[in-house]
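Engineer: here's a sequence, model it:
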Amino acid sequence: MAAAVARVVIDSPLPQLDHLFDYAIPDGLDGVAAGVRVRVPLRSAGRVADAFVVEVADESEHAGALSPVDALVSTVPVLSHEVWTLARAVADRVAGTASDVLRLAVPKRQVRVEKAYAAAGSPAVPPAPGGVEPVSGYAGSDLDEGIAAGGRFVVDAIPTLTSLSDGASVGSWAVTAARLAANTAARGRQTIVSVPDHRDLDQLDAALHALGVGAVVLRFDAAQPSADRYRSFLTALGDGPHIVIGNRSSLYAPASRLGLLVVVEDGDPLHREPLAPYAHSRDVALVRQSQSGAALVLLSHARSVDAERLVELGYLSPVSPSPSVRPRVVLAEDPPGEASARIPATAWALAREALVSGPVLVQVARPGYAPVVACASCGTAATCARCHGPLGVARRGAPPQCGVCGAVAAPWRCDVCEGSSLRLVSRGSGRTAEELGRAFPGARVVVADGEHRVLTLPATPALVVATRGAEPIAAGGYRAVLLLDGERMLARESLTIAEDAMRWWSNAAALAAPRAPVVLAGVSGPLAQAFAAGTHATFAARELADRRALGFPPSIRTVTVTGPIDAVTAAVDGLHDVGIRDVLGPTPVDDGGVRSIVRFDYRVGADVARELRAALIRNATARRRPIAGRPQRAVPSLRLHFDDPEVWT
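Structural biologist: Prediction:
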């Protein structure tokens, strides 16, 4: 007897629709099976909605008559059981809706690609690559055996570059991740590797092809054409030993025989999903690992504080390379009593010496020419007359321009002293390049920032001025690395600023040639000393201890509740019975509502999410009684954001 009931999840952000609905499968509507796309009627809304079939059954627990499935969109089962259970668990953890997660997991349908996939039938399963080879650089560790056994590790990446067979240079971290993935594929299992951005993705792709496993690599890249992304997704539905590489959404890729999950630089903010329900790549990987039993690796040059917490709990095992591969770090400051310079004399000397033999990297804090300008008379920071955003100068001789709305402030007048002259306060990449060009006449100067995209460089002498995260890879490595503006970076008000700075500096240091000097200018104290000594794990442990003493994440969890004051108050009041720590706020926000921050322990996380989800549903289904003669205003929504570090900025 054919199944008569389709149990579906409706594509809707409304929390009251975030559960499975039963629909009758009409006679003659063939092809309705688990995972396919369908359209179903919504009685209350009087319209048809898109949905995924989660399962089919012979009968329904609903006592009344079932509405029939309206249409079968496609017979290709694009929602696998593994992805559905992951989406449900991730949504439940942060009081979100499964449909929001599924929008990240299942790409939009591309009809031509799907028809070609269906016409081709079952694709041939590519053979597993060659034998397993040990991961180099981690002698004495049980990393290979642990991966095969489904272990969980935090791995400190080797801070060097590696030359591939074609002569290209990539980070050694990419070779490590590629070897782990190739070994997993050789065992007939699948791998997912999530990296922060396209630069990392290109390095990883090159390392995988150099190992001869390019035939099983599937790229999930946000910058891909939609057709290519969907083609990779459909291929991943198969049972082959695929290696899926991509950005944060790649962690939702279908993989029925998953053997390894790798998250590269889990402390990078690009791993934070900006769309609801705001799940972090690390948390998605942890949930998927617990469901699948696959191995898990967090790979980075600077261990995140979140990863350190998991190490101290015994959930992750640490693996480190030999101390002999540490960069040669020099802490450079001007002698006491002398005027402080942006580039100390020691750094100048090392840069001049290194420039003779190859490229020198100069890392700066900000792009542009002068990101901050001030009144020449009173020193007050200059702001835009239209939106009060900060004014800056994009290039030499250009008029000041707002960094928020883009308005040109010419003429400009100070609100405090009525002065009309400006002075340059900060130096961006453009101004730094101009100054270095004067200091090193005849030297080639290259700018790499958000406006100037440079990915690779030859081994010829050049001064490379780059903002953090935009540093190109130089063939053979940089002959010296100068890290400027450290004090300015650390001046930013953020809970994670010390952790971020350690990551920025460590990633830049990993681009240096062997034994090339890495100069950290103008920064001292425990953070600089930990960076110079290579004791990143000790720094992360100390940072975690400080946050634990203050009750800050990740020692505890938080949720930000934003909305109208009555809704926020009701939602927060419902949490006192589940054992939360405390509530900060409410405080006003820009849209007229308020915000409260709830702090709670990990052990009550599921209870907090459940209570807040119930509050979301109550708020979404509430209706105001209309008043005759007055237009009815929309009810402000209640918004939740779990584990948001930006609230501490």
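Engineer: contacts, neighbours, all on C-alpha from now
Structural biologist: Fine.
Engineer: who touches Val262 in this structure?
Structural biologist: When the contact criterion is Cα atoms under 8 Å, 6 or more residues apart in numbering, the partners of Val262 are Ala177, Thr191, Ile192, Val193, Ser194, Leu296, Val297, Leu298, Leu299.
Engineer: brain fart, Asp156
Structural biologist: Asp156 makes contacts with Leu299, Ser300, His301, Ala302, Arg303, Pro318, Val319, Ser320, Pro321, as judged by Cα under 8 Å, 6+ apart.
Engineer: now compare the contacts of Val262 and name the two farthest from each other.
Structural biologist: Maximum pairwise distance among these (Cα to Cα): 14.4 Å, between Thr191 and Leu299.
Engineer: sequence B follows; please return its structure for comparison with A:
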Amino acid sequence: MAGGAVARVLVDSPLPQLDQLFDYAVPERLRATARPGVRVRMPLRTGGRIADGWLVELAESSEYGGALSELEEVVSEVPLLVPEVWALARAVADRAAGNASDVLRLAIPSRYVRAERSWLAAPGDPGTLPESPPPIHGSASGRVEAGIAHGERMAIAADPRPLRLPSGEWVGAWAVTLAQAAAHALAADRSALLVVPDYRDQEQLEAVLAASVDPRRVLRTDARQSGGDRYRAFLDATRDDARIIVGNRSAIYAPAPRLGLIAIWDDGDPLLNEPLAPGVHPRDAALVRQEQSGAALLLAAHTRSVEVARLVEIGWVHDVVPAGHAKPKVIPTEQQAALEPGSARIPSAAWRQAQEAVREGPVLVQVARPGNAPALACDRCREPARCVACGGALAIPRDGGEPRCVLCGTSAAAWRCPVCDGTKLRAVTVGASRTAEELGRAFPKARIILSDGERPVLAVGPQPALVVATRGAEPIADGGYRAVLLLDGERMLLRESLRVAEDCLRWWSNATALGAPGAAVFLVGVGGALATALATWKQGEWARGELATRRALRFPPAVRVASITSPPAAVARATDAVRVVDGVDVLGPAAVDDGLERAIVRFDYAAGARVARELRAEMIRVATERRRPVAGRGPRRPPVLRVRFDDPEVP
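Structural biologist: All right, here's what the predicted structure looks like:
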């Protein structure tokens, strides 16, 4: 087609065969509003229905020789899909054998007409740029400042202590480092993306930014906002003014003009794992976006993830040695056979320290799980006790009696260990509520504060108190905790996962960093390399050793993996398609639910693009396969082929 405008459109659909640009004619009535980046509606010839999509680009002609269908309408005249976000979505989708439209669904919030109209009517004042921001906390000789100016990729160990802001509020020192780094990028009239695991971290970052930059230059984007507020923040991000954008995992896709910095806090936190297709981790998306934009990348954490350790080892990310960090006072201790009276599962040394410290201020007690009921394991081999009926965890009811399943309530009176054939059970951990009750009886004059997923507490004052918190729900304490007790370490390590040791070290390190300078931190019931890494505060060395072990076993992240789930015949065809690629090996398949099988494909990073193409082609073949109905049985179930690259649940 020549002589008229042609719109190249991405259909908003999860079907893999539609993950491409389709040409449509732009009718005369839409010529003024059909611009790249706008939402549009257009006909699909299959079924004659109208579909939603994104106008990616305009062209003068089409390679298609026939008559083009016309666009139905322009839904919104605001170009929400900016070119850099489209390039990022296309790249990460191709890397994960996914659909670009699925990535855009994460990147661009739902439209709110009222918010859009008010935004168009009132452009707003973007505020002023900071002048001469202070040196970045923890940066040795301006190393991070220079890295931001030159667009480097950097990994830094955060300062393990809380800091007091001029407003009197206390935050983690890591939040000060990231906020000051963003201020340096903003001072150069460049945007910054700050990605954190959850709202607790976001609150700390926003508190620091409120005291250091013009609040009008800071945009928040997360699921806790109302739909209208989130959409308005996204619209603000599409303007040409440099901004600091703070949010959770989907914030990595936010539009950011003249991007100067991408910073991620604690990239190994499981909350950053993207559950929605195509399941791209924000760290991987950040690496792609950094390469496309030339912005600086800053990965900060108390415990370096094994993925970042690999990037540092191969030289793709530079290791920044922090300056002026004091090492916490961590004391590993084994469980004692004889406990102090009333001290439950707390060793005597930690018990005495808690008694002394609680007179001066708050004391943190970290536990593994919420609730009251103790979790049970085999007394002989420590295998977690599971229900024979449904596989749920076994626990002792609050009112006592025989152990029961926490899910289906089945009695476990005749339980037998499937590993060692033992019949005796032991309590390996007690929930946060029960721990708070026990400590309340043991410390009758102390105030008890409970913080977990159902009763979150963001901050506590400097007054004496015992704060019982589940992992990840520890509040910030004014001045830091006077002592920290890390309980249930043995129970945390019982979880079946490749990453269990890394996760535990992260939970313990983050809780340790909440202590006041010089405060004693007791790690209870854990020894070996993990306890040594925490006590010496050399988590980076532990991550390097863990990487070497995984490389010997060909476990991620030494190699990449992809999981394939489908009926047996489709799994066989998909695995045969990728076996021809050099460096690929296949584990399985193994049976899963509903008659499906699952296979794991392992491959080197250099082979990732080809493996993704082969599996993508197989997904399209399965999705477009025609199946005839069986007489008397109705229509057959549509075929299923699910592919997930870098699956966090593998192995």
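Engineer: follow-up on the earlier one: can you lay out the contacts of Asp156 of structure 1 as a markdown table showing secondary structure?
Structural biologist: Output for those, formatted as a markdown table (DSSP: H, G, I helix; E, B strand; the rest coil):
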| residue | secondary structure |
| --- | --- |
| Leu299 | strand |
| Ser300 | strand |
| His301 | coil |
| Ala302 | coil |
| Arg303 | coil |
| Pro318 | strand |
| Val319 | strand |
| Ser320 | coil |
| Pro321 | coil |
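Engineer: PyMOL command for the buried members of these?
Structural biologist: Here is the PyMOL command that picks out the buried ones among the contacts of Asp156 of structure 1, judged by 16 or more other Cα atoms under 10 Å:
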select buried, resi 299+300+301+302+303+318+319+320+321
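Engineer: for the contacts of Asp156 of structure 1, which one is nearest Val445 of structure 1?
Structural biologist: Among these, and counting by Cα to Cα, the member closest to Val445 of structure 1 is His301, at 27.5 Å.
Engineer: any idea what that closest one aligns with in structure 2?
Structural biologist: Using TM-score structural alignment, the equivalent of His301 of structure 1 in structure 2 is His302.
Engineer: pretty sure its match sits against Asp267.
Structural biologist: No. His302 of structure 2 is not in contact with Asp267 according to Cα atoms under 8 Å; the separation is 10.3 Å.
Engineer: sorry, back to before: the contacts of Asp156 of structure 1 into TSV, with extra columns for distance to Ala567 of structure 1?
Structural biologist: Shown next, in TSV, are these (distance: Cα to Cα, whole Å):
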residue	distance to Ala567 of structure 1
Leu299	41
Ser300	41
His301	43
Ala302	41
Arg303	39
Pro318	44
Val319	47
Ser320	48
Pro321	52
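Engineer: list the residues that contact Val113 of structure 1.
Structural biologist: Taking Cα under 8 Å, 6+ apart, we find Val113 of structure 1 in contact with Ala227, Tyr230, Arg231.
Engineer: make TSV from the residues you listed and add secondary structure to it.
Structural biologist: Formatted as TSV, the contacts of Val113 of structure 1 follow (three-state DSSP):
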residue	secondary structure
Ala227	helix
Tyr230	helix
Arg231	helix
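Engineer: grab the most central residue of structure 1 for me.
Structural biologist: Structure 1 has His271 as the residue nearest its centroid, 1.1 Å off, counting by Cα atoms, centre = their mean.
Engineer: now the strands for the stretch 101-250 of structure 2?
Structural biologist: 153-157, 162-164, 170-172, 191-195, 218-221, 244-247 (DSSP state E, counting those that start in this stretch).
Engineer: tell me the contacts of the equivalent of Ile556 of structure 1 over in structure 2?
Structural biologist: In structure 2, Ile556 of structure 1 lines up with Val559, judged by TM-score structural alignment. For Val559 of structure 2, the contact set (Cα under 8 Å, 6+ apart) comprises Arg551, Arg602, Phe603, Asp604, Tyr605.
Engineer: how about the third one, nearest residue that isn't a chain neighbour?
Structural biologist: In space, not counting the residues next to it along the chain, Phe603 of structure 2 is nearest to Val584; the distance is 4.5 Å by Cα to Cα, 6 or more residues apart in numbering.
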